[in-house]
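J.: take a look and give me a structure for this.
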Amino acid sequence: MDEPRHRIRALYTASTVTVYQAYGPQIGVLAAREGAFPGAWKRDRMTWIKPSFLWMMYRCGWGAKAGQETVLAVEITRDGFEWALRHSCLSHYVPGLHADRETWQREVRRAPARVQWDPERDLHLRALPHRSLQLGLSGEATRSYADEWIVSINDVTPLAHEIHALVKARDLDSATRLLPQERPYPSEEDLLAHLGG
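T.: A predicted model of the protein is given here:
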């Protein structure tokens, strides 16, 4: 069965969902050790969270890109994640979904969260036909993420390196077995209708 073009796929439990971010060690290592972001983490900047492990690997180059050497799996509450989705808008204008460009621009200025649908990736980090969610948090959403939604923060850089080594060794079966078990996220229609999902 073909994948729908827009669908959230994530590692989740009854109450939490795991998202990924990558930082330099001065933030990433401390965040994993303390289970919270350190003072150097900027609360006044937009922060992007990604439920797709492989999209994160594409973005951070398997933890090899400068400033993204520490890959974090951040477990957050599903309540918080879904609040952000309900209070988000698309990061780009879509005719038919938005009444007009001005209406969309007003939404962007007002919304505490933004959504981008970027091509999902395979183990070789090649683009797939279906899309993966990137969720940008700002203002109220960033503060809630840092102070209320986080359940745990784990450094998964060793996992990223292990999977990458298996891919380079062409052992794709073993690499696949190590991937986080992401499943279609159960979302009610109102959760994604305004996001083209």
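
J.: use CA for all of it now, contacts and neighbours both
T.: OK.

J.: quick check, distance from the helix or strand hosting Asp173 to the centre of its chain.
T.: Assessed by DSSP states H and E, Asp173 sits inside helix 172-178. How far helix 172-178 lies from its chain's middle: 21 Å, per Cα atoms, centre = their mean, to the nearest Å.

J.: roughly how far is stretch 30-45 from the heart of the chain?
T.: 17 Å.

J.: next, the buried residues of it.
T.: By 16 or more other Cα atoms under 10 Å, the buried positions in stretch 30-45 come out as 30-32, 36-38, 41, 43.

J.: thinking again about what came up before, for the helix or strand that the helix holding Asp173 is followed by, what is the distance to the chain centroid?
T.: Reading on from helix 172-178 to the C-terminus, the next helix or strand found by DSSP H and E is strand 183-184. How far strand 183-184 lies from its chain's middle: 14 Å, per Cα atoms, centre = their mean.

J.: another one to check against the first:
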Amino acid sequence: MRYQEIRAEFDSKTITVYQAYNKNIALSAIKYQKFEKPFSFNRMTWIKPSFLWLMERSNWGNKSNQEYILAIKIKRECWEKALSLGVLTDPDKEVYSSGYEWEKQFREAKVHIQWDPERTLKGGKLQERTIQVGISRFLIEEYNSDWINEIVDLTPLVKKMSLLRKAGKYKEVKRFLPKERVYPLDEVIGNRIGLR
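T.: Down below sits the predicted model:
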């Protein structure tokens, strides 16, 4: 397995990413199939294709303001557009010729790319790193109006999985996990975001 790779649930048209929100933002998004205020259109929003990474981050929907778990199906061409505009959140020497070059690109970036340790079902860190993508305020309206195909409420399922997990029934939890696999990506984009 590669050290940094995109693993996701996807089909021929869409890729599923995950976000956690409070009740007010989530219920509105589920109802209208797009985000409405109090969702903020003035700051970066982070989307993650790794379900288990978001589970660790949100403590399985138990953290304050992260009680609702949304699966957001976005168009693959839009996902790849985001990656093609992405600038890493740190100056990876394999991607940037100098710290100055990275700093200049990062200042002007419409999309931020961050690699974080992938997680196990029990919350442990893996050596492999998974991607999260920050959509800036310059693209967020486009993300909301054009990129999203469907918003699915996973909250009841996550609550069920969390209870099974607390009971130590990990085999049962595994049955409900999304079928994530390596996402095929153009080599030029892959090199830009530090895929390896």
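
J.: quick one: TM-score?
T.: TM-score of the superposed chains, computed with TM-score structural alignment, normalised by the length of structure 2, equals 0.96; 195 aligned residues with a Cα RMSD of 1.0 Å.

J.: what about the longest strand in structure 2?
T.: strand 125-135 (DSSP state E).

J.: which residue lies nearest the spatial centre of structure 1?
T.: By Cα atoms, centre = their mean, structure 1 has its centre lying nearest to Lys50, at 0.7 Å.

J.: identify the residues contacting the alignment partner in structure 2 of that one.
T.: In structure 2, the residue paired with Lys50 of structure 1 is Lys48, using TM-score structural alignment. Shown in contact with Lys48 of structure 2 (Cα atoms under 8 Å, 6 or more residues apart in numbering): 17-19, 54, 131-133.

J.: and the residue nearest to Lys48 of structure 2 when sequence neighbours are not counted, how far is that from Lys174 of structure 2?
T.: Spatially, and ignoring its direct neighbours in sequence, Lys48 of structure 2 is nearest to Gln132 (4.6 Å; Cα to Cα, 6 or more residues apart in numbering). Distance of Gln132 of structure 2 to Lys174 of structure 2, computed by Cα to Cα, to the nearest Å: 22 Å.

J.: show me which of the two is the more surrounded one.
T.: Gln132 (21 against 13; other Cα atoms under 10 Å).

J.: what lines up with that one in structure 1?
T.: Per TM-score structural alignment, Gln132 of structure 2 is aligned with Gln134.

J.: so where is the helix ranked longest in structure 1 in structure 2?
T.: For structure 1, the helix with the greatest residue count under DSSP state H is helix 157-168. Aligning helix 157-168 of structure 1 against structure 2 (TM-score structural alignment) gives residues 155-166.

J.: contacts for that stretch, please.
T.: Contacts to stretch 155-166 of structure 2, defined as Cα under 8 Å, 6+ apart, come from residues 60-61, 67-70, 170, 172-173, 176.

J.: can you say which of those are buried?
T.: 60-61, 67-70, 173.

J.: take the residues you listed and keep only those in strands.
T.: Using DSSP E, these in strands are 68-70.

J.: Ile6 of structure 2: which of these is nearest?
T.: Nearest to Ile6 of structure 2, judged by Cα to Cα, of those is Leu70 at 19.1 Å.
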